[in-house]
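Asker: this one's sequence-less:
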């Protein structure tokens, strides 16, 4: 089995992105699966182009995109991506689409094929705070999750894919009082455990576990 794991470059004035910093630290083999790590730009459109080139080169069975969600306390596998770009801030190429469809002929939303509840369960067993998220936002994180699902829908039906957000690391919160943070080693360990769950649940249905929210 081969799994492509991507992490974004820094954005929004940050000097680093814990997504990529954590991805760099995960093992090259997890649960017997070969891991390829790629940094992608925090740029609408271009992020999907770079990821697709990696897909063509590596021909993975799974794609797991990782992104930063400053303000979240936990690692949060995403359940769904929606067909809209609505950027609160510009991306790294100064693009700021507002209420724009990602793909005119795409579905309104795509659900991940990853076992998100099993991923959360394994991370929690390892002592890593984790929960299922039902919104990937409307910035480049949702954009790349949607774009990969669109590619699966149109071109790569054999691939399964999904997205996971990770919190700030402590050095990023020095000037952000009250914002939660997580140690980089714990984030990396959480990603590793999530991938172990992906491997273990290959060809199986996700866990039937409580993971919903009331709001």
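Answerer: That came in fine, so what should we check first? Since this is a predicted model, take the numbers as computed values, not measurements. Numbering: from 1, shown residues only.
Asker: contacts and neighbour counts: CA atoms only from here.
Answerer: OK.
Asker: what helices or strands is the lengthiest helix in the chain leaning on?
Answerer: In the chain, taking DSSP state H as the definition, the longest helix is helix 184-200. Contacts defined by 3 or more CA pairs under 8 Å, 6 or more residues apart in numbering; DSSP states H and E place helix 184-200 against helix 18-25, strand 29-30, helix 116-125.
Asker: second one coming, line it up with the first:
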């Protein structure tokens, strides 16, 4: 049986963002909000090389029951849940200035052109969206490190993984509000996973 570990990642600095709002929000997640689970938080450098060398290791090390990757979306004012990730067309330089040598997460024989999470993103948005904290579903994760890490994890296991984009802090939400939004997403996802497990046991 899988250990009940929740793995949440946020990204480190990139471009003119010396502090990344995604990691700020992840850092504020409180383990006491997830009784019965071990909460692991991990900061990911914004480089292709780090993701290639470490994401599979994190899955193997922690054997998470659920993974949430969090990234920063510039110019948005909502919490955005991504509903797909593409295998190729990664043409932007990462935070180290490096371009991806193949522009692909993996060769064609190692993964589909598009990965879709099995967790119902639309259901989560429907459950959580409110005037106090807006959530939307997105099919455009940006073809940068955010989408790259999402595809990488889904290529390991797409049944217990989500990716969420957050806006910059105070545009319009405080970091505390962003952390609350992430907490809500995790609880909603865990509920779906529990329901699926119960259905499989019947």
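Answerer: On my side now, so go ahead. Quick caveat, the model's predicted, so the values are computed rather than measured.
Asker: mind checking which of the helices and strands packed on helix 184-200 of structure 1 is nearest residue 54 of structure 1?
Answerer: Nearest to residue 54 of structure 1 among those is helix 18-25; the distance by CA to CA comes to 15.4 Å.
Asker: What is that closest one packed up against?
Answerer: So helix 18-25 of structure 1, by 3+ CA pairs under 8 Å, 6+ apart, packs with strand 2-8, strand 33-40, strand 62-68, strand 160-166, helix 184-200.
Asker: What's residue 9 of structure 1 aligned with over in structure 2?
Answerer: Counting by TM-score structural alignment, residue 9 of structure 1 corresponds to residue 12 in structure 2.
Asker: who touches that match in this structure?
Answerer: Residues in contact with residue 12 of structure 2, defined by CA atoms under 8 Å, 6 or more residues apart in numbering, are 19, 20, 23, 43, 44, 45, 46.
Asker: can you pull the contacts of the first one?
Answerer: Translated: residue 19 of structure 2. Contacts of residue 19 of structure 2 by CA under 8 Å, 6+ apart are 12, 13.
Asker: distance of it from residue 135 of structure 2?
Answerer: According to CA to CA, to the nearest Å, residue 19 of structure 2 and residue 135 of structure 2 sit 23 Å apart.
Asker: Please apply the same query to the fourth one.
Answerer: Taking CA to CA as the measure, residue 43 of structure 2 and residue 135 of structure 2 are separated by 23 Å.
Asker: Between those two, which has more neighbouring residues?
Answerer: Neighbour count, other CA atoms under 10 Å: between residue 43 of structure 2 and residue 135, residue 135 has more, with 25 against 19.
Asker: Whatever residue of structure 1 lines up with that one and residue 72 of structure 1, how far apart?
Answerer: The criterion is TM-score structural alignment: under it, residue 135 of structure 2 has residue 130 as its aligned partner in structure 1. Per CA to CA, residue 130 of structure 1 is found 10 Å from residue 72 of structure 1.
Asker: Was I right to think residue 113 of structure 2 contacts residue 88?
Answerer: Yes. With contact defined as CA atoms under 8 Å, residue 113 of structure 2 counts as touching residue 88 (7.3 Å).
Asker: Tell me the secondary structure at residue 57 of structure 2.
Answerer: Following DSSP: H, G, I helix; E, B strand; the rest coil, the label given to residue 57 of structure 2 is helix.
Asker: which one in structure 1 is aligned with it?
Answerer: Checking TM-score structural alignment: residue 57 of structure 2 goes with residue 53.
Asker: Spell out which residues sit in contact with the residue most central in space within structure 2, please.
Answerer: Centrality entry for structure 2: nearest residue to the mean C-alpha point is residue 69, 2.0 Å, by CA atoms, centre = their mean. Applying CA under 8 Å, 6+ apart to residue 69 of structure 2 gives the contacts 8, 9, 10, 149, 150, 161, 162, 163, 164.
Asker: which of these sit farthest apart?
Answerer: 10 and 161 (14.0 Å).
Asker: just to revisit the earlier point, can I get the helices and strands packed on helix 184-200 of structure 1 in CSV with distance to residue 170 of structure 1?
Answerer: Below are those laid out as CSV (distance: least, CA to CA, whole Å):
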stretch, distance to residue 170 of structure 1
helix 18-25, 10
strand 29-30, 27
helix 116-125, 20
